[in-house]
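Q: here's a sequence, model it:
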Amino acid sequence: MKPAGTSIIFVDDRDRVLLLLRDDRPDIRYPNQWDIPGGGVEPGETPEETIVREMREEIGLELKGAELFERTEFPDRIEYTFWKRANLVIEEIDLMEGQELRWFTREEAAATPLAFGFNPTIEAFFQRLPILHGA
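A: Below is the predicted model:
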């Protein structure tokens, strides 16, 4: 069985998505590359529990009210991508993993190679965003 991962797309009121610049360490996958915040599901956890834990560990956020955007089967994993509208102030976030957080427009995200093959996920999110506005 493939391992499971979780990720979350935070979107602000200007319809930008929050991405995380991964640490620049040789012992991790995709070092120094932009990524959607998230992490791996640990034994006994649900994807919902994982994304809450990961946001607490990575950015010190007590995540509430995130919704599942999609479940995607990648060659190396099953990914549960959540989303939440949030106007997070980057300067107020105590980043505990990664080098930097930054808001990206649809065009900026499309022009940036994302870790773990997430570019199609972000594009699908932007395509569905008008529908999600009504959610």
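Q: okay, CA-based contacts and neighbour counts for the rest of this
A: Fine.
Q: what about residue 130, neighbour count?
A: For residue 130, the count of nearby residues is 11 (other CA atoms under 10 Å).
Q: ok but it is inside a strand, no?
A: No - assigned with DSSP: H, G, I helix; E, B strand; the rest coil, residue 130 falls outside any strand and is helix.
Q: could you also give me the structure for this second sequence? I'd like to compare it with the first:
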Amino acid sequence: MKTEVAIAILYQEDKFLMQLRDNNPNIVYPAHWALFGGHIEAGETPEVAVQREILEEIGYTLPSTFSKFGCYPDEKVFRHVFCAPLTVELNQLVLNEGWDMSLMTPEDIRVGASYSSVSTDVRPLAPVPQKILLDFMETNGSSN
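A: As a prediction, this is how the structure comes out:
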């Protein structure tokens, strides 16, 4: 049975909030940039799961205007992808999961890598989150 996850594209102006995953070889995409979110628990809808995960991971309550962007299934994981504006400054968020977080430009997303001030080097974007964001930028006419 596939794992189901709910993840969020959080955008502010023309940038996207990304999480640098922990540098732990036992997780998927260690030390890669990815989207915030996580596993859907038993009895949860994807909508409830994404709200819970974002609150747990960065202390952010999704605005009521959040919406479903799409689904990205592969051989192991079924990803429910939501999108919402990030209505607070980065310094108002509390990183409770992951190594670092950053607002990335469309150029960072296209290049597939971005600098982390915590790891003090350039880290790659995980391939699936990069594809999701490229699709989102294309759909929403993101410039740069």
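Q: list the TM-score for the superposed pair.
A: For this chain pair, the superposition-based TM-score is 0.88 by TM-score structural alignment, normalised by the length of the first structure; 130 aligned residues with a CA RMSD of 1.7 Å.
Q: now do the strands in the first structure.
A: When assigned using DSSP state E, the strands of the first structure occupy the ranges 4-11, 17-21, 34-35, 38-40, 67-73, 78-85, 100-104.
Q: between the ones you listed, which one is nearest to residue 93 of the first structure?
A: Between residue 93 of the first structure and the strands of the first structure, the tightest spacing by CA to CA is seen for strand 100-104, at 8.9 Å.
Q: show me what that closest one is packed up against.
A: With contacts taken as 3 or more CA pairs under 8 Å, 6 or more residues apart in numbering; DSSP states H and E, strand 100-104 of the first structure sits against strand 17-21.
Q: now mean neighbour count too, for the strands of the first structure, in a markdown table please.
A: Shown next, in a markdown table, are the strands of the first structure (neighbours: other CA atoms under 10 Å):
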| stretch | mean neighbour count |
| --- | --- |
| strand 4-11 | 23 |
| strand 17-21 | 23 |
| strand 34-35 | 25 |
| strand 38-40 | 21 |
| strand 67-73 | 15 |
| strand 78-85 | 21 |
| strand 100-104 | 17 |
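Q: can you check which of those gets nearest to residue 94 of the first structure?
A: Closest to residue 94 of the first structure of the strands of the first structure, according to CA to CA: strand 100-104, at 10.3 Å.
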